[in-house]
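In: Predicted coordinates and the sequence they were generated for:
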Amino acid sequence: MRPAKSSVVHFLSRVGVSVVGFFGTLYLTRTLGAEQYGTYIVVLSLVYWLSIPSNAISGGITKRLSESDQKGSYLGAGLLLTGGAIAVVTVGLALFHEQIVRYTGVSELTLIVFVAVVHLAVPAVTGGLSGQFKVSYAGLLVFVEHALRVGLQVVLLTLGWGLAGALFGYGAASVLVVVLGFALYDVVPRMPTRAEIRNIVDYVRYSWLGSIKAQVAGSAVDVILLKFFVGTSLIAIYQVSWNLAGILVMVAGSIQAAIFPEVSQLAERGEFDQVREMLEDGLVFSGLFAFPGLLGAALIGERVLRIYGGEFDTGVGILLILIVARVISSFGSQFVGVINGVDRPDVAFRINLVLIVSNIGLNALLIPLIGWFGAAIGTAVAAATTLVLGYYYLTDLVGRVQLPYGEFGRQLVASGVMAVTVFAVRSVVPPYSHYATAALVFVGAAVYSAVVLLLSTRVRDKMRVVIPVGL
C-alpha cells in the first residue's frame, strides 16, 4: 500500500506540473514562434548546466540537515556554499559576456545573469525543506514555481515583452519561490564551522555526478550541442518533442521515487525475492503508457505537434525517436534505482558515468553528421547502453530479474486495438482541427484503457488498490 500511495501522490503532482507546463509551452510557442522559443530554450539549457554545483550542494544540505542536530549551522553552511557557487557563475558570465551573448542570441546579459542567479538559489531552498522533513512542501513548491512562471509569462507576453518577458517571468517566479520557501522554514540559518562546511563538501564530492547525469539524461546536452549546428527553430521543435515524450514516462519516474525506500528496507533484510517482485511491478506500469504512446505518436504525432504552431509538425520523426529513447531510459532508470536501493551507489556511479560519456560523445559525433536526428539517436543509444548495463549489474546483485513479457504482450495487443481504432477515426475527422486532434487522443486513451484492463488481471488488481488511495 505504501508504494502505491506514494506513487499516486508523486504522479498526481507531476501531472499537475505537466499540465501547467503543457499550456505554458503552448502559449510560448504560439506567441513567440519557433525561432524565439528556441532561443529561450537555449538560455534555459545553459542555465541548467550552470546550476549543477547548486543541485549537488542541495543534496548535501538535505543529507546533513536530516541526520544532524545542528540543523541551523548546516543550513548556514549550505547557503554559504550556494552563495559561493552563485558568485562564481556571475563572475564567469561577466568575464565571457561576449561569447555568451553571441552563443545565446540574447543581447541583454543582465537578463541571463538574473535567471541564472535565482535558478541556482531554488535548489538550496528546496533542499533545506527536505532536510527538515518537509518533503511535501518541497514538492508543492515545484508545482507553485511552474504555475507562477506560466502566469507571469502570460501576463508579460500579453503586454508585449516578447522573449525578455518569457525570461523575466521565469526568473521572477524563482524569486517568489525562494521567498516562500524560506517562509516555510522552521530552522534559522547560523554561522557554520569549518568542519560543518567540510562535511557538506565531502558529501557533494560523491554526489555531483548525479547532478550532471540529470542534465545529460534530459535534453540540456542535446540543446547545447545542437545550437552550434542547427537553427533555433529546430531546437524549439526538438524541445517540444522531448517534452511530449516525457509525458509517457511520468509513471516510471513516480514508481522509481516510491519504491526506493521500500527496496532499501527489503534489501537490508535480505528479502531479494520481494525486491525482484517489486521491480517487476514497476516495469509493468512503466510500459503501461509507453507502448500506446509510441503507436499513437506514429499515427497522430504530426497533428499533435501542429497544435504548437504550423512549423512544428516537421518534428514527427524526432518525436518518435525521442519517445523510444525516453521509454528505454525509463526502464534503465528502474534498474539503476533498485541498484541504489540495495546500497550499491558505486555500481550506479559507473553506470551513470557510462551514460554521461556515451551521450555526450555520441551527440558530438552524430550531430555534425546528421543534424538534429543525430542528437535524438545518440540519446537513444546511450539510454540503451544504460539499460543493458543496469540489467546486467542488477542481476548480479539481486538475482535474475524476470521481465514481464506476458504483460508487455497484453499491453502491445491493447495498443494495437487502439491504433486500429484511431486510424479508422482519423480518416473521417478534419486534419487541421485541434479539437479533432484532442478527441482522437481521448478516443485512443479510452479504447486502450478498456482493452488493457480487460486483458490484464495484474493491472486490474493493482488498479483496485491504487485508485481508492488516489481518491
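Out: Thanks, I have the structure now. Keep in mind that this is a model prediction, so the values were computed, not measured.
In: hey, let's count contacts and neighbours off CA atoms from now on
Out: OK.
In: mind checking how far Leu366 is from Tyr238?
Out: With distances taken as C-alpha to C-alpha, to the nearest Å, Leu366 is found 15 Å from Tyr238.
In: what about versus this one:
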Amino acid sequence: MIKKKIHRAIQSFNPLKQLMASGGLTFMFRIGGLGLNFLVIYIITHTYGDGVYGSYSLAFTLAQATGLLFALGFPNAIVSYLGLKSINHPFSQHMLKKGLKLLIPIALVPLVIYFFGSEFIAVHIFNDPAFTSYIAIAAITVPAMVLHEFVLYFFIGTGNFVKFNIFMFVVPNFILLALLFFIKNVPGHHTFLFYAISVYSVLAIELLFALKRHTKADIETVSLRQMVKFSSPMMFSGIMMYLLNWTDVFMLGAMTSSEELGHYNLAYKVASLGMLVIMSMNVVLAPRIAALFSEGNLHELHKTVKKTTHLIIVLTVPLVLGIILFSDFILTFFGKDFSGGHQALIIISVGFMLNAATGNVDQILNMTGNQKILQNLTIGGFVINVALNAALIPRYGINGSAMASLITNVLFNMVCVHYIKKKLGFYTFA
C-alpha cells in the first residue's frame, strides 16, 4: 500500500522525479553518514565513556552554532543567488571567491574569543573546568566550519549534489574514524581535536574541487552591502533555527551532568533519523524553489511543494514508528546506561514526525523573499524554547527538555504554515 502511494505521488508530477532522484541520492548518503556518525559515537562511548561523549557533543553544538552565526547567512544566500548555475559559470566563481574573502577574516573573531575566554566560559557558564580544553579546540575549529558550510552550500547552489554529499557525509566521518581508530590512549578532549582535524582536511580537499579558473567576463556583480543586506535575515533565522533545535543541549549542559547530557544527545541523534527524508529533500528543493519563485511561477511552486510534502509524510511515518518501536534496543546498543534516554527519544521522535507533516517550511520562506518573517519566527520560537526548558528541566530532567522541544517545534511549524498561506496563497500539504 505504501509502495503504491509513493509510486503514485512520483508519477503524478513529472518534475518531482528529478527532485526524487537527487533527494534519494542525498537520502542514501545521509543514511551512510549517520551510520558512520553512530560508529563514531560507539567508539567514543565505549573507549572514553558517556561523560566524554557528553562534553564532545556539547563542544560540537557550541562550535556549530557559532559557525552558523559567523557565516552571516551566506550559505543560504548563495543558493538563492546562484539558482543552479554551473559551477564553472563566471558568476558562480565570483560569488564563491567574494564570499570566501569576506568570511575568512570574520571567522577569525570567534577563534580569538573562545581561545582567550575558554576558561571563563567553562567555569562560569558550564560550571565545568574540565571543559576548558574542549572550548579551546572549538576556537580553532570554528573558522574551518564556517568556510566548510559555505562551500557545501555552493555545491548545492550549482547543482553538484554528489560533491555536497561526499564532502558532507563521507570524507569527514572517514577521517574522524581513522583518527579515533589508530590513535589510542589519549585524553578525552582529543576526540574533539580529531574532529577539528577532519574539518580542516575536508575543507582543503573540497576547495580544490570548488575553485575554478575563469575569464573575467562581463558579469553581474553583487556589492558587499547587497550581500550582507540580503543574507543577514538568513543568518539570524539560521542561528535561531539551530538554537531552536539545540537549546536543550546547551541548557542541559548547564543544568545537568555530562552523563545525562550524553544520554539526551544520543536520544536526539537517534530520533533525528526521522528527519532524514525532509532534510534530504531540503538540499535539492531549496534551489528549485528559488528558481521557480524568481520566474514568478507560483502554480508550479505550489505543486512542487505539495507533492514533495506528501512524499515526505509517506516515507517518514513508518520510519519514525520503527524508531519508537525499537527505541530501547537501539539505545542499549551503545551501553545499558543509555536506556535512560528511552522516554526522551519517543517524545522527540513524535515531534519530528509532526514536523515532517508540514513539509520544508523554513526553506520555502527563505527562498521566496520571506527570510525576515522566518527570522522573526525563529527568534520567537527560541524564546519559547528557552522558557519551556527552564521550567521543565528542573522537574523532569532530560524528558522535560524533550517535551520543550516537542511543543516548540510544533508551534513553530504551524505558524510557518500560516505565513506561507498568507504570503504565497497555499498550504504546504494541500
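Out: On my side now, so go ahead. These figures come from a predicted structure and were not determined experimentally.
In: Looking at Leu366 and Tyr238 of structure 1 now, which is surrounded by more residues?
Out: A direct count of neighbours by other C-alpha atoms under 10 Å for Leu366 of structure 1 and Tyr238 places Tyr238 higher, at 27 against 17.
In: In structure 2, what stretch matches the helix or strand where the more buried one lies?
Out: Following DSSP states H and E, one finds Tyr238 of structure 1 within helix 232-247. Using TM-score structural alignment, helix 232-247 of structure 1 lines up with residues 258-273 of structure 2.
In: Give me the contact list for that stretch.
Out: With contacts defined as C-alpha atoms under 8 Å, 6 or more residues apart in numbering, stretch 258-273 of structure 2 is touched by 50-55, 57, 249, 252-253, 319-320, 323, 331, 337-342, 344-346, 348-349, 352, 398.
In: From these, which land in helices?
Out: With DSSP state H as the criterion, helices contain 50-55, 57, 249, 252-253, 319-320, 323, 331, 342, 344-346, 348-349, 352, 398 from among the contacts of stretch 258-273 of structure 2.
In: do you know how far Arg8 of structure 2 is from Ala357 of structure 2?
Out: Taking C-alpha to C-alpha, one finds Arg8 of structure 2 at 18 Å from Ala357 of structure 2.
In: the more surrounded of these two?
Out: A side-by-side neighbour count of Arg8 of structure 2 and Ala357, using other C-alpha under 10 Å, places Ala357 first with 21 against 12.
In: can you pull the contacts of the residue nearest the centre of structure 2?
Out: In structure 2, the residue lying closest to the centroid (C-alpha atoms, centre = their mean) is Tyr242, at 7.1 Å. For Tyr242 of structure 2, the contacting residues are Ala65, by C-alpha under 8 Å, 6+ apart.
In: Can you tell me the closest non-neighbouring residue to Thr421 of structure 1?
Out: Nearest non-adjacent residue to Thr421 of structure 1, counting by C-alpha to C-alpha, 6 or more residues apart in numbering: Gly444, 7.1 Å away.
In: Can you give me the stretch of structure 2 that the helix or strand where that neighbour lies aligns onto?
Out: Assigned by DSSP H and E, Gly444 of structure 1 belongs to helix 434-455. Per the alignment by TM-score structural alignment, helix 434-455 of structure 1 matches no residues in structure 2.
In: May I see the buried residues of that helix?
Out: Going by neighbour count (16 or more other C-alpha atoms under 10 Å), the buried part of helix 434-455 of structure 1 is 436-437, 439-441, 443-445, 447-449, 451-453.
In: try stretch 390-409 of structure 1
Out: Buried residues in stretch 390-409 of structure 1, counted by 16+ other C-alpha under 10 Å: Gly390, Tyr391, Tyr393, Leu394, Thr395, Val398, Val401, Glu407, Phe408.
In: got the contact list for the helix or strand containing the last one?
Out: So that's Phe408 of structure 1. Per DSSP H and E, Phe408 of structure 1 falls inside helix 405-426. Helix 405-426 of structure 1 has contacts (C-alpha under 8 Å, 6+ apart) with 284, 287-288, 291-292, 295-296, 299, 440, 443-445, 447-449, 451-452, 455-456.
In: which helices and strands sit right next to the lengthiest helix in structure 2?
Out: Using DSSP H, we find that the single longest helix of structure 2 is helix 14-48. In terms of contacts (3 or more C-alpha pairs under 8 Å, 6 or more residues apart in numbering; DSSP states H and E), helix 14-48 of structure 2 is packed against helix 2-11, helix 50-70, helix 161-165, helix 171-182, helix 276-295, helix 298-325.
In: any chance of those helices in JSON lines, plus distance to Pro110 of structure 2?
Out: As requested, these are exported to JSON lines (distance: least, C-alpha to C-alpha, whole Å):
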{"stretch": "helix 2-11", "distance to Pro110 of structure 2": "45"}
{"stretch": "helix 50-70", "distance to Pro110 of structure 2": "7"}
{"stretch": "helix 161-165", "distance to Pro110 of structure 2": "26"}
{"stretch": "helix 171-182", "distance to Pro110 of structure 2": "22"}
{"stretch": "helix 276-295", "distance to Pro110 of structure 2": "27"}
{"stretch": "helix 298-325", "distance to Pro110 of structure 2": "37"}
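In: the inter-axis angle of the longest helix of structure 2 versus helix 298-325?
Out: Here helix 14-48 of structure 2 runs at an angle of 30 degrees relative to helix 298-325 (axes from the mean of the first three to the mean of the last three C-alpha atoms, to 10 degrees).
In: Which positions in helix 14-48 of structure 2 come out as buried?
Out: Buried positions in helix 14-48 of structure 2, judged by neighbour count with 16+ other C-alpha under 10 Å: 16, 19-20, 22-27, 29-31, 33-34, 36-38, 40-45, 48.
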